[in-house]
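A.B. asks: missing the sequence, but the structure's below:
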């Protein structure tokens, strides 16, 4: 979690608040060493005596313990983990969980142009029903009643390996492991590679659930500005030197929320930086099938040496059939499979069988071709509608479902989101995606969810009210 500005009356209180927040969000856990007095003073531009005063007060409160000649260590018991943004410090509208709660709320709901999935009536209904009927009729007892293997169904892994090859990623079936979803895949990778307090780099902006997931892993998150060609390389290099991160999590293609795709020169330079600083890259590629021609993939250039590729079919096939995958070095896959066995037993053979059937009977290929065409036909008309309201696209994506748009006059997107929710319209305000809090005048739009005319009416009224 980012260390957000803290409204405290004194510098000492600011330091106390900062340390307590890091403990509450599990960036600092019992037994971990606090930054040295000198390091904290330099970080916050205060005197060393101010830091000593704050640490002494934390010691008196029983929060930390001094160790002669070594420094100060966390003594406080952990509070129950709360992955939501702490209330009172942050507008709840830009808490990533807020958007998901609103978009997934039960019962009848209005339009959700801020959500991250396609409408149900865009999905291959008959293909899935056919696969379900076939499984119900012909499925064997092992598929229907027993645990799957930790690494997942061999047939589906072979299919996924061939599909990765079509994207230029050379992966053998034993380098692929199934997961419950793309998010579950990243969660397993974080469990496998991270220790509490490890630093992880994310894009700014990035998919908002990266923030929440990393908070659950007690990681220290730093962000790098994102450009239409990929991360800002100068800022990225400086971040590697200053923070020595363990992981970088990104979407190289059809970046969420911006829709941009990384250029080949940026990808090559990024991989050189990763090698020089022993950085592992997690490439979340769940939007791969929205592209007719694959754009740059870090995993393709790297050969799965220090890049881990994550995939899923939740966006293109069904969010209800939970099945993602991890492609990585074979020795890492073995460790990840053991971790999955320890935390969730085997994979889901029913979902794997359904997915394999749809991927191999030709219906999925035809379905994604229709999706690409449908999205392509909508993109410019939606951009025109938004521009007529004064919103400016940050980038014009060549594929995918997302548009990242700036509000006119620097208006506050969180305020607009609250106003729209009163009309039962769910928006996605920019600072939910921004670790630095620098995207407050942006909104992410899903062009597949823009049919309802109420969206334009609500936006027009909210923009006028905010002005």
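C.D. replies: Great, that's in hand. Model, not experiment: these values are computed from the prediction.
A.B. asks: CA atoms for contacts and neighbours, from now on please.
C.D. replies: Will do.
A.B. asks: And residue 158, how close does it get to residue 302?
C.D. replies: Counting by C-alpha to C-alpha, to the nearest Å, the separation of residue 158 from residue 302 is 21 Å.
A.B. asks: Tell me how far the residue of the chain most remote from its centre lies from residue 298.
C.D. replies: Distance from the C-alpha centroid of the chain peaks at residue 68, with 41.4 Å (C-alpha atoms, centre = their mean). Separation of residue 68 from residue 298 (C-alpha to C-alpha): 47 Å.
A.B. asks: Tally up the residues packed near the nearest residue to residue 177 once chain neighbours are set aside, please.
C.D. replies: With C-alpha to C-alpha, 6 or more residues apart in numbering as the criterion, residue 177 has its nearest non-adjacent residue at 4.8 Å, and that residue is residue 151. Applying other C-alpha atoms under 10 Å, we find 24 residues neighbouring residue 151.
A.B. asks: before we go on, here's another structure to hold up against the first:
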């Protein structure tokens, strides 16, 4: 039976859109060979003649070129970088940037159980004000007006090194570089280690800004399913062997968004696989201070050989005090310091001095201890409230602010998030965190941002409507 022209045209368009999507996402870069006619026909279950027509049309557009006896290759130069994903054109809630924009809107009356930070009322305002007054009164002109040293304030780097030693990470102050934030640290590392088209492994789900930073660096992102004790090790090994990634970016302690913690056994397996395939690991430890007892750290087991450790104080102290850090082997720190100078000069001496003040007067330690108690008390209550709405935790964390939850059968977290905006409630739908797009029934909740009873009322309305 001969297919109708409309149906044939639809299939040709389908093939063309697959190739365009891969080029737009930098999965196929200029000069890369696109799938053979036979392979594409088999993958999409269409005829080979349909694929040939689609490839011919793409060649006419200048997107691909045919090479006799060799196949078709990407011919067009890369289009200007577009951080918004292709899927966001039809479903913006699946894109990390949508969630970030909603969370960062001016506060007003919005409720933000989907955001990634603590309420202002939980932060050590008095300690910060005392430190600011002290700096204004006694600070030197260099602190108030000049650039900082290339690697950042030595006193703060020494304090960070000592704090890392408490987690079992042996590092010297010379191996620490101050950055503007944790995200800035990841961006510098990507600039340092990645070329356009390199493959990077991330957890699935993972912190959604990993996606956007890697998209900005035109990396090919591969997700590995995450479990309550770390990445699925079989899938992890398979992905490493198949894709030969340059980097693996993860949270070892209090994983974002799941709240899970890497086990020691899984950490050793991950490091062995990384070593056998010459892969670098970036360990984002931004939530480590929420732990009462330090969990296993990849950086501790590895000794900063192929693990780069990053962190910041944005979640525990203040997002306005922009100060993160990178800890890595000495030769990498030297090159990263040069890169930091070339792209943004040195870190803020004012932020560094402020941090040194609160870290050394005891106020930060007392503040973090209070946070742990507050979050522990809050966790059980929020779990009960969500349970009454039919929302179940995928894993119950031992610490931290996040719950990764499964919505009732038939619910779509993207649609739930859209409906909640009508009540000025900002939620974090699952697929914003998932490279594979397999988290449509999941949602991340911030237990510290769920005091207001309107959150429960909105969830009840939008889930059952």
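C.D. replies: Done, it's in. These figures come from a predicted structure and were not determined experimentally.
A.B. asks: Just the TM-score for the two chains, thanks.
C.D. replies: Scored by TM-score structural alignment, normalised by the length of structure 2, the superposition of the two chains gives a TM-score of 0.93; 458 aligned residues with a C-alpha RMSD of 2.1 Å.
A.B. asks: picking up where we left off before, please give the element, helix or strand, for the residue nearest to residue 177 of structure 1.
C.D. replies: Using DSSP states H and E, residue 151 of structure 1 maps to neither a helix nor a strand.
A.B. asks: show me the contacts for it.
C.D. replies: By C-alpha atoms under 8 Å, 6 or more residues apart in numbering, residue 151 of structure 1 lies in contact with 176-178, 333, 337, 346-347.
A.B. asks: ditto for residue 114 of structure 1
C.D. replies: Applying C-alpha under 8 Å, 6+ apart, the residues near residue 114 of structure 1 are 99, 103, 426-428, 443-446.
A.B. asks: hey, where'd the strands end up in the stretch 151-300 of structure 1?
C.D. replies: Secondary structure of the stretch 151-300 of structure 1 (DSSP state E, counting those that start in this stretch): strands at 176-179, 199-204, 220-227, 230-231, 247-250, 280-284.
A.B. asks: Which stretch among the ones you listed is buried most, on average?
C.D. replies: Highest mean neighbour count of the strands of the stretch 151-300 of structure 1: strand 176-179, a mean of 29 (counted as mean count of other C-alpha atoms under 10 Å).
A.B. asks: Excluding sequence neighbours, find me the nearest residue to residue 310 of structure 2.
C.D. replies: Excluding the flanking residues, the one nearest residue 310 of structure 2 by C-alpha to C-alpha, 6+ apart is residue 326, at 4.6 Å.
A.B. asks: which one in structure 1 is aligned with the one you found?
C.D. replies: In structure 1, the residue paired with residue 326 of structure 2 is residue 326, using TM-score structural alignment.
A.B. asks: What distance do you get for its match to residue 271 of structure 1?
C.D. replies: Distance, residue 326 of structure 1 to residue 271 of structure 1, using C-alpha to C-alpha: 19 Å.
A.B. asks: Look at the two and report which has more neighbours.
C.D. replies: The residue with more neighbours, out of residue 326 of structure 1 and residue 271, is residue 326; 30 against 20, by other C-alpha under 10 Å.
A.B. asks: was I right about the more buried one contacting residue 304?
C.D. replies: No - in this structure, residue 326 of structure 1 is not within contact of residue 304 by C-alpha atoms under 8 Å, at 10.7 Å.
A.B. asks: Tell me roughly how far the top helix by length along structure 2 lies from structure 1 on average.
C.D. replies: Counting residues, the longest helix in structure 2 under DSSP state H turns out to be helix 363-388. Taking mean C-alpha distance after the TM-score superposition for structure 1, the mean distance separating helix 363-388 of structure 2 from the aligned residues in structure 1 is 0.6 Å.
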